[in-house]
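In: Here's a sequence, model it:
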Amino acid sequence: MPTPTSLDGLIEKASKYLRKKQVKLIKAAFEFGAAAHQGQTRKSGGDYIWHPVAVAEILAEIQLDHESLIAAILHDVIEDTPHSKAEVAEKFGQNVAEIVDGVTKLGKLEFDNPQEAQAESFRKMILAMSRDLRVILIKLADRLHNMRTLGVMRPDKQRRIAHETLDIYAPIAARLGINAFRIELEDLGFKAMYPVRYAVLQNAVKKARGNRKEVIDQINEALTNRLALDKIPANVVGREKHLYSLYKKMKYKRLSFNEILDIFAFRVIVNTPDECYRVLGSVHSLYKPFPGRFKDYIAIPKPNGYQSLHTVLFGPFGAYIEVQMRTQEMHEVSEHGIAAHWVYKEGSAEGEATSQKVDKGRYAVELRAQEWVKNLLEIQQSAGNSLDFLENVKIDLFPNVIYVFTPRGEIITLPTGSTAVDFAYAVHTSVGHSTVGCRIDKKLVPLRSRLESGQTVEIIRSQEQQPNPAWLHFVTTAKARSQIRHFLKNQQSESATSLGERLLTKAIRSFNMSYQGLTEDIRNCIVTELKLTDWDHLLQEIGLGQRLANLVAKQIHDVVLGTEDSIFHYQGSIDASVPLVISGTEGMVVNYAGCCHPIPGDDILGFISAEKGLVIHRQECPNVKNFKNHPEKWLDVKWEEDINQTFNVELQIEVLNGRGALATVASKIAEMKTDIDRVRSEDKDETYSLMNLVIRVRTRKHLADVMRTLKRLPIVEKIHRI
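Out: Reported below is the predicted structural model:
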């Protein structure tokens, strides 16, 4: 067993801020962990226990509480040793056991591929985070130490782990505001992923550093003198962008190395937020500000709680100067993010409790982190599987953001490029589901409109509205995308099951049999023969067009012939030619062909498609002739008597060229309480234009009324249905 003196580094750091009793518990955790991992070694050849101790030491450097340090030492005990969660709870408390369990990967379960295993492990970690955010802090420290010791791995494994780090863990560190972790994870990931690029960039920075030092010193002195003259106590430090940040900027902005290094960066740390704004005035009077490059993250913090003022100045020697202004408290939150919350709650080294006064900055960071985790939980509840969930989280991880307002003045933070629908889902899932319209700054706009910072957004709702599949083409946020997909998937399943039952009922009539007479044994026999999960699964496949009802009916008939079941058969004759009745309420599994736009009153046929379910065409549609080669996929259908739905139909209108022609036509359609879905207009010749409008009508009579009304307009020359 390793000697306790090897703990010196961890104990020294922990003793600076923890109570003696808590430090003693850390030593006990080490002894328990060392005994549990006895005989286990790392790839490097060292005893395994030194990895969890190193993870705990990383957390001690940012002064995390003693439970986190104990959990870090024990974080692989449940996974890699015979010890159970109950044993950990008995010796070190339930909190520690829950944290350790949350960090534990799903290594003992079997998955089809490594991607699925990683995704499921990540899902479990997010669920554990919802109970205690310290889970992710330990996981980040664990990943950081693994990255520091990555050199012993095979090159292909190094690249895989580095890719995962840059893809998931570094962005999570950024999202939780732990800047110190993020920077090192990014640089280590960059080094392992692109070793040659890393070496070239590192050498270039070293060579340029000497040439820049004199310029940096001059600017630093000018800033310091100006602040002293204005009597603002401040600490001014020049700062270098880390290598991965330089690399990303060069890559995505297509800049050369010299163009990047023309930007000099400084940080000014003061005592109060008021002094941050005073510093801003001072530096703007010293050097001219660059228009449009000022950002106030103090008034409106970033989603991870980050606060600072940012400005870009025209400096001496033709250089740009980036300046960040923040208080010491803001600086600590910037470096440690959510981790600062547990530092603040912990007692001092002498055993005295810290002040109970709430630190607003750290409290705000925790609230934002909890809100983010809550959002992730909503995404995972609606995700189809772990891989979908992980992909959605990647989408959600930390794009540039905009800040928009609700009509009550509340700030909603969204990724750049978000639409009104993204905003609606950010307010609440039920608001998103029932969205029918949107006002931006009191003006009606389309739902696909991109939002910009500072706008006030009002959502118009209707209890009859449901999510539209077309929204998936323009929404940006993971929450909106996952909630829309979840709703449509459930709706499709229900609609497909209902339609499948109707199709199968009709199909088995041709065999002089009754759907109602199907026994449980017969259903189970068919489900087993087709290798499906249950009877509803079969009905869904029929409803979605993935399985033909006639073939299933034939299989059922063959099964029945081999049984003594006589109840199944109709006693009497059956009219197998009765058409399937279409009501317009079948949902997503019944589609109305865009080539001919059938509406109630038209003579129609149904075509079973594996991609779209049941597609309804007008009998005179030209495409019907193309499909006639597959008679088994055609179905006799008819409209229900009284339909209270609206359907798309396309009109072509020939109008006189003139100002406001489209507005005149649209206004007349609106007077008839008819919605316009799409409009396309083009010139026919010097005198006439052609308008193609897709409008929503209830029946052929309704359509005829609209066409007659439009024909009376003086500007309309001709009108016909496409």
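In: rest of the way, CA atoms for contacts and neighbours
Out: Fine.
In: Just the helices from the stretch 451-600 of the chain, written as ranges.
Out: Under the criterion DSSP state H, counting those that start in this stretch, helices of the stretch 451-600 of the chain are mapped to 478-509, 520-529, 535-543, 549-561.
In: Let me have those helices in a markdown table, adding mean neighbour count and distance to residue 621 as columns.
Out: Shown next, in a markdown table, are the helices of the stretch 451-600 of the chain (neighbours: other CA atoms under 10 Å; distance: least, CA to CA, whole Å):
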| stretch | mean neighbour count | distance to residue 621 |
| --- | --- | --- |
| helix 478-509 | 21 | 23 |
| helix 520-529 | 14 | 37 |
| helix 535-543 | 23 | 23 |
| helix 549-561 | 17 | 24 |
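In: Could you export the ones you listed as TSV, including distance to residue 165?
Out: Output for the helices of the stretch 451-600 of the chain, formatted as TSV (distance: least, CA to CA, whole Å):
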stretch	distance to residue 165
helix 478-509	20
helix 520-529	44
helix 535-543	39
helix 549-561	49
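In: and residue 164, which of these is closest to it?
Out: helix 478-509 (19.2 Å; CA to CA).
In: can you pull the contacts of the residue most central in space within the chain?
Out: Nearest to the mean C-alpha position of the chain, by CA atoms, centre = their mean, lies residue 478 at 2.2 Å. Going by CA atoms under 8 Å, 6 or more residues apart in numbering, residue 478 touches 379, 392-393, 395-396.
In: Repeat the analysis, applying 6 Å as the threshold.
Out: The contact partners of residue 478, by CA atoms under 6 Å, 6 or more residues apart in numbering, come to 392, 395-396.
In: same thing with residue 297?
Out: Residues counted as contacts of residue 297 (CA under 6 Å, 6+ apart) are 307-309.
In: Recalculate using a threshold of 10 Å.
Out: Counting by CA atoms under 10 Å, 6 or more residues apart in numbering, residue 297 touches 305-310, 325-326.
In: what do you get for residue 653?
Out: Taking CA under 10 Å, 6+ apart as the test, what residue 653 contacts is 665, 681, 688-693, 707, 710-711, 716-722.
In: and those, which of them are in helices?
Out: Using DSSP state H, the subset of the contacts of residue 653 located in helices is 665, 707, 710-711.
In: out of these, which is most surrounded?
Out: With neighbours taken as other CA atoms under 10 Å, the top of the ones in helices among the contacts of residue 653 is residue 710, carrying 21 neighbours.
In: want to put them side by side, so please do this one too:
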Amino acid sequence: MIDVEDLIALVRNYNPRTNDDLIRRAYAYGRQMHEGQFRQSGEPYFTHPVAVAAILTEQRLDDASIVTALLHDTIEDTKSTYAEIERLFSSEVAELVDGVTKLTNLQLSSAEAKQAENFRKLFMAMSKDLRVILVKLADRLHNMRTLKSMKPEKQAQKARETMEIFAPLAGRMGMQWMREELEDLAFRVLNPEARNSIIRRFITLQRETGDVVHQITADIRLELDKAGIEADVYGRAKKPYSIWRKMQEKDLAFSRLSDIYGFRVICEDEADCYRILGVIHRRWRAVPGRFKDYISQPKSNGYRSIHTSVSGRDGKRVEVQIRTRQMHEVAEAGVAAHWAYRDGVRTKNPFAVDPTKWIASMTERMDEDDHDEFLENVKLEMYSDQVFCFTPKGDVVQLPRGATPLDFAYAIHTRIGNSCVSAKVDGIRVPLWTRLKNGQSVEIITAEGQLPQASWIDIVTTGRAKAAIRKSLREEDRGRFVKLGQELARAAFDHVGKKASDKALRTAAKQLGLADEQDLLARLGSAELTARRVVETLYPELTLATTEEVDAQRPVVGLGADQTFRRAHCCQPVPGERIVGITYRGAGVVIHAIDCPALVEFEEQPARWVDLNWQPGRHKAVYTVSLELTISNDAGVLGHICTIIGEQKANISDLRFTDRKPDYYKLIIDVDLRDVEHLHMVMTALEAETDVAQIARHRDLSLKP
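Out: Prediction:
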């Protein structure tokens, strides 16, 4: 454990004016309060608060933050009280300790509805003083570093919570080093085999190629010396989790990953950043599409840097980040740079943004959104990376990565988004679901009378756009949705022997935090709320698992009484998947999966789209899905495959070979299934077989709907 004088020395390194007596008193008080308490590892418990304080000294935080770290568990775990801490130290410290205590008591990985409410509390605490979350993040980091002494199930729970909440939160607040370490520590628990595999491959790669990082770093330094530019160059291999995530996102094997090394060039001023960029691009070939200028277009958390990827030594692709020293401080510390001290005074870094702006933007919507929407918006904001696009007049619109022209339209104004009919990107007309890229110019085309379509929910990515679309859909079609919701509620309640009375629905609405039973029915009809959840809210001991089978003749909700339907051959949607209907004159409605590529030809015909949902309950195994398999050409393999499908209570309705080779067969098997879960069970069982080399869902767009 770090001695109090050593801790004071760490603080004095960046803050010579530190209040030594305050830290000594806090150290002594915390040690006394935790006397006799031990961690799971057997160490005295007070070693943990001291380690958290030491982590905060690395971020050069003020005395109040250091003292809070030393006392952050006293109110929760000892006989200490808020009043006593306020009396002995200060109201500022008492408020911070109380804030950390409240965050510790939030079960952020609990059920969704409760999780949303806890996120509200989290952001309310952060909005009062963001130092609370800085202490909490340091607390979580030390807990993750010392996780091995906990039970395996507790390790997994803490790791999931870290991966889902604290790591992206650290990233959103600009503390990239902490995000990377939290992710890697959680990855070590959640998927140790994958992590060890990547590390082994790194070792093998280094054995084959030598110290590539040192070689490329020396190459960059040589080029900068030739140009007479003073700068520091640092290189490193990327973290195992970062590599694994890239492998998953791009579906690439490790051997095909090219940019597994990252390099930073840190210089004195902004002009040198662009000179260095020129030197690097003259020496090595730039990789198209991999250049980002966050100096001229900073991220919302204050991050500034130039990113470029080049083909370096031996053709290896490497990423180079170029920034000034002040930019680097913000890139490393994030919002912590707002409180950082140096030489006894608070640092005035021109690039450190006011961290309360993002928190304020989130808390503004707390009263407008319901639980689920608020939680969705928070996660979208936390995980987002930014792209910058331009209006025809040259104004910059900042959006999360993956945003579409519809998101762009809603970012300008809700009215523009609601009346959007199409868009032009760089002067070329594109579908509304096109993913926007940095620097593109976007023109939104609107029309009077146009209203948001239900399918837009799956196109947009921003919380603002989703909330606006849902609100418009609720208002526009409220009457139809209420009527549809009444039918869904009646059927769901009948299945469990209950009546969907006004009082029952009113009670369920209150439990779910909705305005009244009409609001509940409207959300049921618009598929924002499931009938299962309504029933389970009132009768948690009952489930819909024992309900009668859904009538295979009317398995979907949303069709007119006289409308006929059939499933599209191209995408073969099954219960459990989001669906949409396309009307055909004289041929009824054809049901497509919402992500079916065939829908692109109907983009300009919104009147033909019908919002549909599958009936709740158990469906019969009558929905044919085509599976494409590659299997070993050995005796008995095909028979074994058919047996596996039968064991999953699925029927094979057709089987055809598409390719025969001496060592393998390719074939398409048509299987009759109940729903998307049944499909997952069958595919998982087949994928686990060693004789199955590949399996995928077969979709043939050449087939007419």
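In: that older thread, please identify which of the ones in helices among the contacts of residue 653 of structure 1 is nearest to residue 430 of structure 1.
Out: Out of those, the member with the shortest distance to residue 430 of structure 1 (by CA to CA) is residue 665, at 35.4 Å.
In: My guess is the closest one contacts residue 651. True?
Out: No: the pair residue 665 of structure 1 / residue 651 is not scored as a contact, 11.9 Å apart, by CA atoms under 10 Å.
In: Count residues in the vicinity of residue 413 of structure 2, would you?
Out: Neighbours of residue 413 of structure 2 using other CA under 10 Å come to 11.
In: next one: the one 10 residues further on
Out: The burial metric for residue 423 of structure 2, expressed as a neighbour count using other CA under 10 Å, is 24.
In: Let me know the helix or strand that it is in.
Out: Using DSSP states H and E, residue 423 of structure 2 sits within strand 420-425.
In: and whichever helix or strand comes after that strand, how far from structure 1 on average?
Out: With elements assigned by DSSP H and E, the helix or strand that comes after strand 420-425 of structure 2 is strand 428-430. After superposition onto structure 1, strand 428-430 of structure 2 sits on average 7.2 Å from its aligned residues (mean CA distance after the TM-score superposition for structure 1).
In: still on that earlier bit, how about the ones in helices among the contacts of residue 653 of structure 1, which pair is most distant?
Out: Greatest spacing in these, by CA to CA: 665 and 707 (11.0 Å).
In: Which of the contacts of residue 478 of structure 1 sits closest to residue 267 of structure 1?
Out: residue 396 (29.1 Å).
In: For residue 334 of structure 1, see how far away the nearest residue to the closest one once chain neighbours are set aside is.
Out: Leaving aside its chain neighbours, residue 396 of structure 1 sits nearest to residue 478 (5.3 Å; criterion: CA to CA, 6 or more residues apart in numbering). When distance is defined by CA to CA, to the nearest Å, residue 478 of structure 1 is 25 Å away from residue 334 of structure 1.
In: now swap in residue 466 of structure 1 and tell me
Out: On the measure of CA to CA, residue 466 of structure 1 and residue 334 of structure 1 end up 41 Å apart.
In: Neighbour count for those two, which is higher?
Out: For residue 466 of structure 1 versus residue 334, neighbours defined as other CA under 10 Å are more numerous around residue 334 (24 against 17).
In: what's the matching residue for that one over in structure 2?
Out: Alignment note (TM-score structural alignment): residue 334 of structure 1 maps to residue 331 of structure 2.
In: gap between its match and residue 59 of structure 2?
Out: Applying CA to CA to residue 331 of structure 2 and residue 59 of structure 2 gives a distance of 12 Å.
In: which residues do those two both contact?
Out: Counting by CA under 10 Å, 6+ apart, the contacts common to residue 331 of structure 2 and residue 59 are residue 337.
In: still on that earlier bit, what about the strand or helix carrying the match of residue 334 of structure 1, distance to the chain center?
Out: Using DSSP H and E, residue 331 of structure 2 maps to helix 325-333. With CA atoms, centre = their mean, to the nearest Å as the basis, helix 325-333 of structure 2 stands 25 Å off its chain's centre.
In: Starting from it, tell me the next helix or strand along the chain.
Out: Downstream of helix 325-333 of structure 2, the first helix or strand assigned by DSSP H and E is strand 341-342.
In: what does the helix or strand following that next one contact?
Out: Per DSSP H and E, strand 341-342 of structure 2 leads on to strand 345-346 as the next helix or strand towards the C-terminus. The contact list for strand 345-346 of structure 2, computed with CA under 10 Å, 6+ apart, reads 14-18, 60-62, 337-340.
In: among those residues, who's most crowded?
Out: residue 337 (28 neighbours).
In: Now do the helices in the stretch 601-705 of structure 2.
Out: 637-647, 676-687.
In: List the buried residues for the first one?
Out: Buried residues in helix 637-647 of structure 2, counting neighbours by 16 or more other CA atoms under 10 Å, are found at 638, 641, 644-645.
In: So residue 615 of structure 1 sits against residue 582, correct?
Out: No: Residue 615 of structure 1 is beyond contact range of residue 582, at 11.1 Å (criterion: CA under 10 Å).
In: what's near enough to touch residue 216 of structure 1?
Out: 209, 222, 237-239, 264-266, 321.
In: how many other residues sit next to residue 437 of structure 2?
Out: By other CA under 10 Å, 18 other residues sit near residue 437 of structure 2.
In: now do residue 74 of structure 2
Out: 24.
In: what does residue 346 of structure 2 give?
Out: Number of residues near residue 346 of structure 2 (other CA under 10 Å) recorded here: 16.
In: Which position in structure 2 pairs with residue 359 of structure 1?
Out: So, by TM-score structural alignment, residue 359 of structure 1 is matched to residue 349.
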